[in-house]
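>>> The sequence isn't on hand, but the structure is:
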């Protein structure tokens, strides 16, 4: 299993729209093959910055999701809200805190 972290920065006027979109689509994303967790975080010092954390069974599962119509539709809309280029990392989870 690995973790995908995506950092996104939004124009303040689009934050509510993004949150509505995320709320509408999160269960569809979570039900994608191989997706074990999807969470959204907002930076404490800069409310324009958000992070998604998603856990995937395999890199192939993430790639299949990224090639899906769901991703293409959600990402096309989401990127219209950005005020900076998004950043993404795929990392292996090494230690569980629980």
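Done, it's in. Note that this is a predicted model, so its numbers are computed, not measured.
>>> Every contact and neighbour count from this point should use C-alpha atoms.
Will do.
>>> Closest to the centroid, which residue in the protein?
Nearest to the geometric centre of the chain sits residue 52, at 3.8 Å (C-alpha atoms, centre = their mean).
>>> Doesn't that one lie inside a strand?
Yes. When DSSP: H, G, I helix; E, B strand; the rest coil is applied, residue 52 is found to be in a strand.
>>> adding another structure so you can compare the two:
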């Protein structure tokens, strides 16, 4: 199992647009083989920080996800309304 934590710092004027765009991404990603969990969270202390926390069965399922039509269509739109690049970390479950 691999957990992805993808932290996005969104321009304050585009938070609602970011959340709206992610709804389709989340819906389609949850249907993918190997997706065990896919959620978006908003930081309690800084509303501009929106973080995806995802759980995937293996690296192959992540690779397929990153090549999916919905990912390739939506993620570039999300990137345009962020203040800086997404910080993405992958974690392997050890216990």
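Okay, I see it. Predicted model only: the values in this text are computed from it and were never measured.
>>> thinking again about what came up before, let me know the distance separating the spatially closest residue to the residue nearest to the centre of the first structure that is not a sequence neighbour from residue 50 of the first structure.
Using C-alpha to C-alpha, 6 or more residues apart in numbering and skipping residues adjacent in sequence, the residue nearest residue 52 of the first structure is residue 40, 4.6 Å away. Applying C-alpha to C-alpha, to the nearest Å, the value for residue 40 of the first structure to residue 50 of the first structure is 7 Å.
>>> for the second structure, longest helix please?
Identified as the longest helix of the second structure according to DSSP state H is helix 15-30.
>>> helices or strands up against that one?
strand 35-42, helix 69-80 (3 or more C-alpha pairs under 8 Å, 6 or more residues apart in numbering; DSSP states H and E).
>>> Point out the most buried one among those.
Compared across those, strand 35-42 shows the largest average neighbour count, a mean of 16 (mean count of other C-alpha atoms under 10 Å).
>>> All set, thanks.
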